[in-house]
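> sequence unknown, structure follows:
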């Protein structure tokens, strides 16, 4: 069996074989997921004791353009007992990891178009060390996000249905009242989808997790770290929000929150600072 396999479209048959080989663990990262494909996967896993983890990016735009069905996420939660659906920010990677023996990195989302309609291409890795590294990378990114409970997924599904219904009404009518109603639903959905990503964590905890993830790639100065945190969590890093105490402005609020999280990680012995760069404790020092 080849250590590296290539997959071109259509790859549903190859993915079907991939699913048949799942023994105990399936990890999926896909920003777009449709209910039809979630049904297909759940049917393929039926009767097997499998640990399922699904990473996706719950965004209003994806719901409105039909790329993401929140009902599909709800289905995973209900159909697979040992499952977690994790909302993460800015996900673009499409990765499927089976146990410790095969990782597929592809352009294909978990949609009919991804599996059959579009021209997609992917690479399968069978080297145990590489598979483990891919799994560790995806699971590490998952810790930046938050697992959604069954109750929250049910609530998110209801919110997305309402949002799509209002959007369809607006498309069929030019009435200002309908546009206003849709905008209200959209604002509510944006807040709720962001809440799903944050989970029960405080902003302090969320920034600490984000810093740990970013520093896992190597040491960084504070000036290098902050832009990466902002790119990772743009909704929480608003440059318009300033910290004001007793009428005095102290700069961007989110940067103060990040600095506080940096100091917290330092006190906890998770990160260290040598006067120039921050690094995770135990990281090899840079040569420069």
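That came through, no problem. Please read all numbers here as calculations on a predicted model, not as lab measurements. Numbers count the residues shown, from 1 in each chain.
> only C-alpha atoms from now on, for both contacts and neighbour counts.
Noted.
> pull out the buried positions in stretch 222-235.
222, 225, 226, 228, 229, 230, 232, 233 (16 or more other CA atoms under 10 Å).
> let's bring in a second model and compare:
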């Protein structure tokens, strides 16, 4: 019951956040210079009657508050409008991109966890020694290197010279599983290494605090091996801040890795967002931001659930 109340409060706080965010993105788009109907018509020398028809078709001729009310009412029923650029339902368009972004996010997060957590443990248990210096140096490198620059280097090394992985593009998994997986390796490394550096630094800090706790000294006094003390006693408590950070980073990945998707020509949320903003496709941008916000909040709720799994004190 305590767990359900906790999650219920989190959801109750999330709903106003989504509403405020949707309102802001709706209004800010309307403040951009230019006429979306004129851009959709394709030029300056356009018949005024044609522009009126376009505005009427996409309800751009109505007051802003009426447009927002209609869009919000449709969103509550799962209808996010129709793309002004290609005349496809926004929900259908986002559904086709969600799987691509989800694959990239999961692969990147797996790489980040596989690198960041072990390096953080090594750095904490070897504080002030060579292992700590090496792990901290790798973490700083992963955080400092820009994603687009690292992506270009990886393409030059592993695609152009070694020809191990494809340089860009996306192949659906159902068409060719091997090529699909190979196409995600380089962009996942680009995103994963940056997150791994952040996770490593937080893991190191949390582990250092945990290793100085009373329960760790008690475990050592009982004669337990050092690695058993670290992995069974200190690690579980040190994971708490890392879970929060990991959920935030995963939510950002789901929202779309704009630069990485542009470099590797991956048709996910990030690339769709850039194209929609450039084309002034209001409906797609609004739907994309709304769905990304909901996914980000869902990732935060997942972190709350993991809290209860990792730390039994929260259940009492």
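Looks like it came in fine. For clarity, every value in this text was computed on a predicted model and none was experimentally measured.
> overlay the chains and give the TM-score.
Scored against TM-score structural alignment, normalised by the length of the first structure, the superposed chains reach a TM-score of 0.27; 132 aligned residues with a CA RMSD of 6.4 Å.
> nearest to residue 45 of the first structure, of the buried residues of stretch 222-235 of the first structure?
residue 232 (32.8 Å; CA to CA).
> could you dump the buried residues of stretch 222-235 of the first structure to TSV with secondary structure and distance to residue 160 of the first structure?
Below are those laid out as TSV (DSSP: H, G, I helix; E, B strand; the rest coil; distance: CA to CA, whole Å):
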residue	secondary structure	distance to residue 160 of the first structure
222	helix	38
225	helix	34
226	helix	32
228	helix	30
229	helix	28
230	helix	27
232	helix	24
233	coil	22
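> run a quick neighbour tally on residue 139 of the first structure.
17 (other CA atoms under 10 Å).
> let me know the helix or strand that it is in.
According to DSSP states H and E, residue 139 of the first structure maps onto helix 128-142.
> the nearest residue to residue 106 of the second structure once chain neighbours are set aside: what's it in contact with?
Once flanking residues are discounted, residue 106 of the second structure sits nearest to residue 250: 8.0 Å by CA to CA, 6 or more residues apart in numbering. Contacts for residue 250 of the second structure were tallied using CA atoms under 8 Å, 6 or more residues apart in numbering; they are 105, 106, 109, 296, 299.
> at 7 Å what do you get?
105, 109, 299 (CA atoms under 7 Å, 6 or more residues apart in numbering).
> which among the residues you listed gets closest to residue 220 of the second structure?
residue 109 (33.1 Å).
> all the strands of the stretch 101-250 of the first structure, residue numbers only.
102-106, 121-125, 146-148, 242-245, 248-252 (DSSP state E, counting those that start in this stretch).
> out of those strands, which gets nearest to residue 211 of the first structure?
strand 146-148 (15.4 Å).
> what helices and strands are in contact with that closest one?
strand 83-87, helix 176-198 (3 or more CA pairs under 7 Å, 6 or more residues apart in numbering; DSSP states H and E).
> can you do 6 Å?
When contacts are defined as 3 or more CA pairs under 6 Å, 6 or more residues apart in numbering; DSSP states H and E, strand 146-148 of the first structure packs onto strand 83-87.
> helix or strand right after the strand it packs on?
Assigned by DSSP H and E, the successor of strand 83-87 of the first structure is strand 94-98.
> neighbours of residue 244 of the first structure, how many?
12.
> name the nearest residue to it, ignoring sequence neighbours.
Nearest one to residue 244 of the first structure, counting by CA to CA, 6+ apart, is residue 250 at 6.0 Å.
> name the SS class of residue 78 of the first structure, please.
helix (DSSP: H, G, I helix; E, B strand; the rest coil).
> do I have it right that residue 292 of the second structure meets residue 255?
Yes. Contact criterion CA atoms under 6 Å: residue 292 of the second structure and residue 255 qualify, at 4.7 Å.
> neighbour count for these two, which is higher?
For the pair residue 292 of the second structure and residue 255, the greater number of neighbours falls to residue 255 (26 against 20), based on other CA under 10 Å.
> and that one, how far from residue 180 of the second structure?
From residue 255 of the second structure across to residue 180 of the second structure, the span is 21 Å (CA to CA, to the nearest Å).
> could you dump the contacts of residue 250 of the second structure to JSON lines with secondary structure and distance to residue 149 of the second structure?
Formatted as JSON lines, those follow (three-state DSSP; distance: CA to CA, whole Å):
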{"residue": "105", "secondary structure": "helix", "distance to residue 149 of the second structure": "19"}
{"residue": "109", "secondary structure": "helix", "distance to residue 149 of the second structure": "20"}
{"residue": "299", "secondary structure": "helix", "distance to residue 149 of the second structure": "28"}
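> about what we covered before: which of the strands of the stretch 101-250 of the first structure sits closest to residue 54 of the first structure?
strand 146-148 (9.2 Å).
> tell me which residues of the closest one are tucked away?
Neighbour-count burial for strand 146-148 of the first structure [16+ other CA under 10 Å]: 146, 147, 148.
> distance of the first one from residue 206 of the first structure?
The reference is to residue 146 of the first structure. 9 Å.
> in a helix, residue 196 of the second structure, correct?
Yes. Assessed by three-state DSSP, residue 196 of the second structure belongs to a helix.
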